[in-house]
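Asker: need coordinates for the below:
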Amino acid sequence: MQEFDMTILGSGPGGYTAAIRAAQLGLKVAIIEKDKLGGVCLNIGCIPTKSLLKDAELVNKLKHINQHGIKAENVSFNFEKIIKRSRDVAAKSEAGVKYLMKKNKITVINGFGKFNKDKTISVYDSANKEIEKVKSKHTIIATGARPRQIGDIVFDEEKILSSTGAMMLKKLPDSMTIVGSGAIGMEFAYFYNALGTKITIVEMLPKILPVEDKEISDVVAKGFKTSGITIHTNTKFEGVEIKNDKVFTKVSGDFSGEIESDVVLLAIGISANIHNIGLEDIGVELYKNGIRVDKDYKTTVDGLYAIGDCALINPEGKPWLAHVASGEAINCVEKIMNLHNHDINYDNIPGCTYCHPQVASVGLTEEKARAQGYELKIGKFPFSANGKSRAAGETTGMVKLIFDAKYGELLGAHIVGAEATELISELVMLKSLEGTAESIIKTIHAHPTLSESILEAAGVAYGEAINI
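Answerer: Okay, here's the model as predicted:
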């Protein structure tokens, strides 16, 4: 049996970040991983999908390159090479995590970890043979999550796809039905539509990107429809059937009937990886879709902690995001080491969707702010009025800022358009500092930049905008 100061179960953004921070603080650390280092995010999630989306962006740019005075003829793409490039990017990311483990002298144990009743962890190989046993003073569970299944429908990853299958298809489908219009569904819709696949999106709620501000969702919906994507909102998924090599997706609601396509992608959320790892045997209390933890990430068992997608501070949930897991990892380790008692403010977590146009937001939507009783000052500035946007030919979208009218504090920030996911961090920082519109207006922004749209949006809210 090996003994460690801290053991982490799972090596995704939460797990490997926790391992590194613990090692930096002088602990003897082990990390147990059943698959590839880096977890879903680096291998079959955040990173490889951004490779796919970049290639889709390039294809789209080439379609409209004539407006820049450039002539491009007989442009083609190789779908297999696009998929391969994303896998190469994932492999390099995994290699990077391996290097970080070695650099920080972290012991990596490959295998499936399961808790024993004495809180030790047995590690099993693919043949279910015990290959190692680990004892630890502190253990952090960071097992992440997997794509959520609907009923008894099984992902065969050929016709019925999860996000994993959608990023590794061997052949470009002529048509695809996507159930769910959150970030995953929207990103794959953009990717495959750019390559010529006929896309139909099914969303049970009244708008796509349900967690985003309505005006932002409307901009994306308009752009998607213009690009040829069919969107059915207020439409419920009822089932799926494969007949004659085609997939028939049954739906009801505003649109009822069957949607025929080559493949269907079910992108309706995730399920936490909390079962079959011995948690029930040692008395860890579970919610329906996560491990119950307190604000210090402690489970109901002493010495055991949980972070990331598998952990819930309350049963209502939290954002399922890699950067949340990384932030919780550092916070958890530092609390274990009694470095501070700082709690993460989950209202200040940015959300990003990397379709085109991009979407990024932090804080309250206009709808939620009004529902909470705030009197608001709202500033909206379109990218069509921004010089850098016009020069780049990227005029779709806007910046929308929501302020508390009484104190001027930023309550919510919403961006749709080019580089939205890069622009949002300025506003996340401002909101974290409880900043106001004046903080933005009195800060000189470089010219010409897309970020001037943030300055102008704040100005609009208070009647001080210059360029609109």
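Asker: alpha carbons only for contacts and neighbour counts from here, please
Answerer: Will do.
Asker: contact partners of stretch 383-400?
Answerer: 219, 357, 378-382, 413-418, 448-450, 452-454, 457, 467-468 (CA atoms under 8 Å, 6 or more residues apart in numbering).
Asker: of the residues you listed, buried ones?
Answerer: 219, 357, 378-382, 413-418, 450, 452-454, 457 (16 or more other CA atoms under 10 Å).
Asker: return the subset of those residues lying in helices.
Answerer: Among the buried ones among the contacts of stretch 383-400, DSSP state H puts 219, 452-454, 457 in helices.
Asker: quick check: the two most widely separated of those?
Answerer: Farthest apart among these by CA to CA are Val219 and Glu452. That separation is 20.2 Å.
Asker: Ala360 should be in a strand, yeah?
Answerer: Yes - checked against DSSP: H, G, I helix; E, B strand; the rest coil, Ala360 lies within a strand.
Asker: what about it, how many neighbours?
Answerer: Using other CA atoms under 10 Å, Ala360 has 24 neighbouring residues.
Asker: and the gap between it and Phe79?
Answerer: To Phe79, Ala360 is 28 Å away according to CA to CA, to the nearest Å.
Asker: cool, and Ser256?
Answerer: Applying CA to CA, the value for Ser256 to Phe79 is 33 Å.
Asker: again with Asn116
Answerer: From Asn116 over to Phe79 the distance is 46 Å, taken as CA to CA.
Asker: to compare against the first, here's the next sequence to fold:
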Amino acid sequence: MAEIACDVCVIGAGPGGYVAAIRASQLGLKTVIVEREHLGGVCLNWGCIPTKALLRTAEIYGYFQHAKAFGLKAENVGFDLEAVVERSRKVAGQLSKGVGGLMKKNKIQVIDGAARLAKSTNGAGAPLVKVKTKNGGEETVRARHVILATGARARTLPKAGLEPDGKFVWTAKEAMVPDAMPKRLLVVGSGAIGIEFASFYRSLGAEVTVVEMLDRILPAEDEEISKFAEKQFKKQGMTILTGATVEKLEKNKQSAIAAVKKKDGKTEKVEADRVIVAIGITGNTDGLGLEELGVKVEKGHVVVNEWLETGVKGLYAIGDLVGPPWLAHKASHEGVICVEKIAGLNTVHPLDVSKVPGCTYSNPQVASVGLTEAEAKEKGYKVRVGRFPFVGNGKAIALGEPEGLVKTVFDDKTGELLGAHMIGAEVTELIQGFGVARTLEATEEDLFHAVFPHPTLSEMMHESALDAFGRVVHI
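Answerer: The predicted model follows:
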């Protein structure tokens, strides 16, 4: 069997892998990509994209419930769960096919199969890539550089009975293709994934209980934003238990019963038709042959340096596989950095994760970039904090979306924008303005002099910066 020779071999065709492959091809490097399941990875097929399709349905359904407030009449509005899921799957399928088209356009050879690494036969250079193809064959790829982009999978808690079974206990994958609409849903974990599913199912009428072991939901967000979010979710009818853990889960023929230990030490029984486990993810390191090569793995993630190098010659790793933040856009950016470093470009810079925006597409949406107020203070900054409420913005009121907040954190000494935190309608679209500001190392003066169009939600970004320095206009 002949070997396939190339400059770069990427293992995994998710947002990190396929973007790395495209950039490598753009730079004139002969590129091969190996994917064992679907082009586009979890993000396009079972994560970012199909969940947003589901949440869009929930958003529109929510508008129907409040049609009267907009002067409209909408009676006996319902939903077809099967059709909702079908639309989500079609959206995912369309984008996955699009990635295939991008591979052809950029002349990237795609191998459908599962890859495993082996030591180079001559003892030098990058590891060999051995692929068991979907058609039962085998391929060997000899590349000068190998990039691991195998992503991650959901963590589980089998000791507590929270092992996904596809029936009562779901991971995000099962939650995207429900066999039935649960009347009662228990969500374990309140990060972005857990909260998005809690929001989706609550919007469609399920009784939702969220259990979070830490003292607040969305624990990676600024504390003020977390508290605002919890207030809004409770107003929608969610039950939220923080400082709580599921100690045991028992199942009967119709439901699951969780023993939840609350922060006061008491145990509460929570019965649910379905349970979603969303307690984080761990890297897909199994079956790659990393141990034999001596690749360092810590806490389920491959250890790399600032250039995504593993310590094994010619072997790199990017994306969820190397740890947080577990975001598709972070993976894509790392893929570009990795390839441009390989190609010897002198314009490449290591990734500063404090400049990576994070988004949660719940109702209300949550978005942030940079340091929280607490983190900035812990780092020794004397801070100036600005806030602007949605209720003070004309566009938000016109949209019927007066509940929300924009918060900015500045260095008092230099005026540098250290962080921005937002909750409310469309903040996942607004946050990139602050992301660009962070990348450009913008100060308060830069934001003061920027002209924001009226009437838009973006005006609140301007007002929040003004508020931090005692110059706010509209409150």
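Asker: on that earlier part again, among the contacts of stretch 383-400 of the first structure, which are in strands?
Answerer: Judged by DSSP state E, strands contain the following of the contacts of stretch 383-400 of the first structure: 378-382, 413-417.
Asker: tabulate the residues you listed (TSV), appending distance to Glu33 of the first structure.
Answerer: Converted to TSV, these look like this (distance: CA to CA, whole Å):
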residue	distance to Glu33 of the first structure
Ile378	47
Gly379	47
Lys380	46
Phe381	46
Pro382	46
Ala413	37
His414	37
Ile415	37
Val416	37
Gly417	38
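Asker: residue boundaries of the helices in the first structure?
Answerer: 13-24, 39-44, 46-63, 79-103, 163-166, 183-194, 214-226, 322-336, 366-371, 387-392, 420-432, 437-441, 452-461.
Asker: of those, which is nearest Ala72 of the first structure?
Answerer: Proximity to Ala72 of the first structure (CA to CA) singles out helix 46-63 among those, at 7.2 Å.
Asker: okay, buried residues for the closest one please.
Answerer: For helix 46-63 of the first structure, burial by neighbour count (16+ other CA under 10 Å) applies to 46-57, 59-60, 62.
Asker: which stretch of the second structure lines up against it?
Answerer: Aligned by TM-score structural alignment, helix 46-63 of the first structure falls on residues 48-65 of the second structure.
Asker: over to stretch 280-298 of the first structure?
Answerer: The aligned range for stretch 280-298 of the first structure is 291-309, by TM-score structural alignment.
Asker: start and end of the matching stretch, how far apart?
Answerer: Chord length of stretch 291-309 of the second structure, first to last residue, is 16 Å (CA to CA).
Asker: try stretch 410-430 of the second structure
Answerer: Termini of stretch 410-430 of the second structure sit 18 Å apart (CA to CA).
Asker: picking that back up, compared with the first structure, how much does the match of helix 46-63 of the first structure deviate?
Answerer: Here the mean offset of stretch 48-65 of the second structure against the first structure after fitting is 0.3 Å, by mean CA distance after the TM-score superposition for the first structure.
Asker: could you list every residue that touches the counterpart of Gly196 of the first structure in the second structure?
Answerer: Here Gly196 of the first structure is matched to Gly205 in the second structure, going by TM-score structural alignment. Neighbouring residues of Gly205 of the second structure by CA under 8 Å, 6+ apart: Lys183.
Asker: cool, the one 10 residues further on as well?
Answerer: If a contact means CA under 8 Å, 6+ apart, then Asp215 of the second structure has 242-243 as its contacts.
Asker: run the last query once more with 10 Å
Answerer: 241-244, 263 (CA atoms under 10 Å, 6 or more residues apart in numbering).
Asker: all strands of the stretch 151-300 of the first structure, in order?
Answerer: 160-161, 175-179, 198-202, 230-232, 235-243, 246-253, 257-261, 263-266, 270-272, 286-287, 290-292 (DSSP state E, counting those that start in this stretch).
Asker: now render the ones you listed as CSV, adding distance to Glu215 of the first structure and mean neighbour count.
Answerer: CSV is the format used below for the strands of the stretch 151-300 of the first structure (distance: least, CA to CA, whole Å; neighbours: other CA atoms under 10 Å):
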stretch, distance to Glu215 of the first structure, mean neighbour count
strand 160-161, 30, 22
strand 175-179, 22, 24
strand 198-202, 19, 23
strand 230-232, 16, 19
strand 235-243, 20, 16
strand 246-253, 23, 18
strand 257-261, 28, 18
strand 263-266, 26, 26
strand 270-272, 26, 18
strand 286-287, 34, 18
strand 290-292, 32, 26
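Asker: of all these, which one is nearest Asn66 of the first structure?
Answerer: Nearest of the strands of the stretch 151-300 of the first structure (CA to CA): strand 198-202, 24.3 Å.
Asker: quick one: list the elements packing against the closest one.
Answerer: strand 175-179, helix 183-194, strand 230-232, strand 235-243, strand 257-261, strand 263-266 (3 or more CA pairs under 10 Å, 6 or more residues apart in numbering; DSSP states H and E).
Asker: how about those in a markdown table, adding distance to Ile349 of the first structure?
Answerer: Shown next, in a markdown table, are those (distance: least, CA to CA, whole Å):
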| stretch | distance to Ile349 of the first structure |
| --- | --- |
| strand 175-179 | 26 |
| helix 183-194 | 15 |
| strand 230-232 | 28 |
| strand 235-243 | 29 |
| strand 257-261 | 36 |
| strand 263-266 | 26 |
